[in-house]
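Below is the structure, and that's it, no one-letter string:
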C-alpha cells in the first residue's frame, strides 16, 4: 500500500488564514507563510492553500503568498481559489505551486481541465469538488456552498478524470467544520468510480477519524484545517496514530 498523505489546508482570505464552520462564520487564525512553515516542520506531506473569497468576490489568487511560501517550505504546495483560466494555472505554477486546484470554473467550463492537463500535465491539475447530499446521491455546490449546480457529484468526478484531472479533492459540505468524521459514504461512492487519487476533506475531528477514513475508504490522502490551525492535533501525532494502526505514512525525520 502506498503511504497515505496528511495535508493541512490553509483557507486564506485577504492574505490571512481563516477557518469557518460550513464556510460561514469565519475567524482569522494566522499568517499563511508561518502556518505553512509550522506544518512543514511537523511532517506534512503537502500543504493546500485555498483562497476562499477569490471566487465569491472575483479576486485573483494571492500569488505573493504562494511565492513567499514556496521559498520557505519544501513540500508540494497545492493552490486553489479563483482559478478560471490556463493563465491562472501558469502564474501559480511559476510562483512556486506544484499543483493547482480548480473548482467553480471547471464546473462552468470543463474544457479548462482538459486544456490545463494538456499544457502542464495531469499531475498539476486537482479538481476540487464540494458535494452536498441530495436525495440518494450528492450534488455539486460552488461558491462556498452557496450555489447548487444540480450536477451529480459522482458523475462529475468521473468526468473530471476523463478530462485529465490528476487528483480529486473531495469536500463534504455536510460534514465540513463539524468534526464528526469524514463522509465515508460519499468518499466510497467517488473512490469506486475513479482511478485517480482522492483526497478526503471535511469533517475530521479526532485521531480516529484519520485512521477510519483510510481503513474504510480508498482515499489516498486526508486533509484537515481547523484541527491543525487551533493546535488540537499536530501532523506528527496523526502520523504516529496511523502507524500504530498499521497504516503506512511517510516518516518524519
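Everything's here; your move. These figures come from a predicted structure and were not determined experimentally.

rest of the way, CA atoms for contacts and neighbours
Noted.

residue ranges for the strands of the stretch 101-250 of the chain, please.
Secondary structure of the stretch 101-250 of the chain, counting by DSSP state E, counting those that start in this stretch: strands at 125-134, 137-142, 147-152, 167-172, 198-201, 221-224.

got a list of contacts for the fifth one?
Right, strand 198-201. Identification of contacts with strand 198-201 by CA atoms under 8 Å, 6 or more residues apart in numbering yields 167-172, 176, 182, 187, 191, 213, 218-224.

Would you mind listing the buried residues in stretch 187-200?
For stretch 187-200, a neighbour-count test (16 or more other CA atoms under 10 Å) marks 187-191, 194, 196-200 as buried.

would you list those residues in TSV and tack on distance to residue 207?
Output for the buried residues of stretch 187-200, formatted as TSV (distance: CA to CA, whole Å):
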residue	distance to residue 207
187	18
188	20
189	23
190	23
191	22
194	27
196	25
197	22
198	20
199	17
200	14
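
Considering those, which is situated nearest to residue 100?
residue 199 (13.9 Å; CA to CA).

Distance of the closest one relative to residue 25?
Going from residue 199 to residue 25 by CA to CA, to the nearest Å gives 25 Å.

again, but for residue 65
Counting by CA to CA, the gap from residue 65 to residue 25 is 23 Å.

Comparing these two, which residue is more hemmed in?
residue 65 (17 against 9; other CA atoms under 10 Å).

My read is that the more buried one contacts residue 34, right?
No - if you go by CA atoms under 8 Å, residue 65 and residue 34 don't touch, sitting 10.6 Å apart.

give me every residue that touches the residue nearest the centre of the chain.
Centroid-nearest residue in the chain, with CA atoms, centre = their mean: residue 169, separated by 4.7 Å. Contact analysis of residue 169 by CA under 8 Å, 6+ apart lists 126-129, 198-201.

Give me the distance between it and residue 28.
With distances taken as CA to CA, residue 169 is found 23 Å from residue 28.

Likewise for residue 13?
Taking CA to CA as the measure, residue 13 falls 8 Å from residue 28.

Put this next to the first one:
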C-alpha cells in the first residue's frame, strides 16, 4: 500500500549544509555527509538534496559530492542542482541517485523533462516549482533561488510538466521557507486539484503537527521539510532529527484511520 512520505530536504552551498529563510541568508549548519549518516540511522523515508548554487552559477553538478552522498545514503535519494541536459542526468543516475530534481532548466526548456523521462522513466524525474504569492492575489513561479520572476502561473506550469512526462512535482513556498509556521495549504490545494502526479510539499513545516495536517488532508503525499529536521527548540540549535517510529506511525495512521 502506498503511504505518505516524510522527507528531509538538505540545501548545499559550497559543499556545506545550509538553511535559508525565504531563500535568503543561508546559515551554515554542518557537513551534508554527516547529516546523511544520521538520517540513515533514523531510517527516513527518502532524502532530497538540492545544490542551491549550481544553477545560479551555471556550474556542472558536483559529481564527486553526489557520488559520496549516494554511496553513504541508505534511503531513496533525490538530487537537484545544475542539471541542464540528458547527459548530466544520466551521469547522476549512474552514481546511484534514484531521482533527479529539475527546476530552472524545466522553465527554460520544458522538453528536457520528456527527454529525460523517455530514457530513465517518469518515476525518476521530479520538477521543483518555487512559488511566491503575488501582491494582489494568486501565485507566481520564480527561479534562480527566488531571484528571477518567470511570470508563469504555477498551475499552468505543473500541468505542462505532467504532459511532458514528469513523475513528481515538488511545490516549494518561498514565502514560507524557513519560517516554520506551517505549509501554504491554499497553494497545496490549488496544485493538488490540477494534477494527478505524486505531490511533495516543501516550505513552512515547524512541527510534526504541520506534517500531520497535510497528511490528514491529502493522504498520499510527500511532506518535506528543512528547518524542522536540522534545528531543535525555540533558539534553533543545530540538531539533526527525524520522527521516531512511534511518532511517524501516529502521523501516518491518522490518515489511514479516516479512509
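Yes, it's here. Predicted model, so just to flag it, every value in this text is computed and none were measured.

Superposed, how do the two chains score by TM?
Scored by TM-score structural alignment, normalised by the length of the first structure, the superposition of the two chains gives a TM-score of 0.93; 248 aligned residues with a CA RMSD of 1.7 Å.

returning to what we had before: between the contacts of residue 169 of the first structure, which sits nearest residue 53 of the first structure?
Among the contacts of residue 169 of the first structure, and counting by CA to CA, the member closest to residue 53 of the first structure is residue 128, at 15.2 Å.

got the contact list for that closest one?
Residue 128 of the first structure neighbours (CA under 8 Å, 6+ apart): 101-103, 168-171.

Residue 207 of the first structure: which of the residues you listed is nearest?
residue 171 (18.5 Å).

any idea how far residue 164 of the second structure is from the residue nearest to residue 22 of the second structure when sequence neighbours are not counted?
The shortest distance from residue 22 of the second structure to any non-neighbouring residue, by CA to CA, 6 or more residues apart in numbering, is to residue 177 (4.6 Å). Residue 177 of the second structure is 28 Å from residue 164 of the second structure, where distance means CA to CA.

of the two, who's got more company?
residue 177 (24 against 20).

Contact partners for the more buried one?
20-23, 202-204 are the contacts of residue 177 of the second structure under CA under 8 Å, 6+ apart.

Residue 12 of the first structure sits in which helix or strand?
For residue 12 of the first structure, the host element (DSSP states H and E) is strand 5-13.

chain center to the following helix or strand past that strand, what's the gap?
With elements assigned by DSSP H and E, the helix or strand that comes after strand 5-13 of the first structure is strand 16-21. Centroid displacement of strand 16-21 of the first structure relative to its chain, using CA atoms, centre = their mean, to the nearest Å, is 14 Å.

how many other residues sit next to residue 160 of the second structure?
Residues contacting residue 160 of the second structure under the criterion other CA under 10 Å number 14.

quick one: it and residue 167 of the second structure, what's the gap?
12 Å.

counterpart of residue 16 of the second structure in the first structure?
Under the alignment (TM-score structural alignment), residue 16 of the second structure maps onto residue 16 of the first structure.

Its match contacts residue 29, correct?
Yes - the criterion here is CA under 8 Å, and residue 16 of the first structure meets it with residue 29 at 7.4 Å.

For residue 80 of the second structure, give me its contacts.
48-51, 100-102.

Counting by contacts, list what the top helix by length along the second structure packs against.
Taking DSSP state H as the criterion, the second structure has its longest helix at helix 245-257. Counting contacts by 3 or more CA pairs under 8 Å, 6 or more residues apart in numbering; DSSP states H and E, helix 245-257 of the second structure packs against helix 208-218.

Any buried residues in the helix it packs on, and which?
By 16+ other CA under 10 Å, the buried positions in helix 208-218 of the second structure come out as 208, 210-216, 218.

In terms of helix, strand or coil, where does the spatially closest residue to residue 100 of the first structure that is not a sequence neighbour fall?
Here the nearest residue to residue 100 of the first structure in space, its sequence neighbours aside, is residue 79; by CA to CA, 6+ apart that works out to 5.0 Å. The three-state label given to residue 79 of the first structure by DSSP: H, G, I helix; E, B strand; the rest coil is strand.

Surely residue 79 of the first structure touches residue 103?
No - with contact defined as CA under 8 Å, residue 79 of the first structure does not count as touching residue 103 (11.2 Å).

As JSON lines, the contacts of residue 169 of the first structure with distance to residue 148 of the first structure would be great.
Shown next, in JSON lines, are those (distance: CA to CA, whole Å):
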{"residue": "126", "distance to residue 148 of the first structure": "21"}
{"residue": "127", "distance to residue 148 of the first structure": "17"}
{"residue": "128", "distance to residue 148 of the first structure": "15"}
{"residue": "129", "distance to residue 148 of the first structure": "12"}
{"residue": "198", "distance to residue 148 of the first structure": "22"}
{"residue": "199", "distance to residue 148 of the first structure": "22"}
{"residue": "200", "distance to residue 148 of the first structure": "21"}
{"residue": "201", "distance to residue 148 of the first structure": "19"}
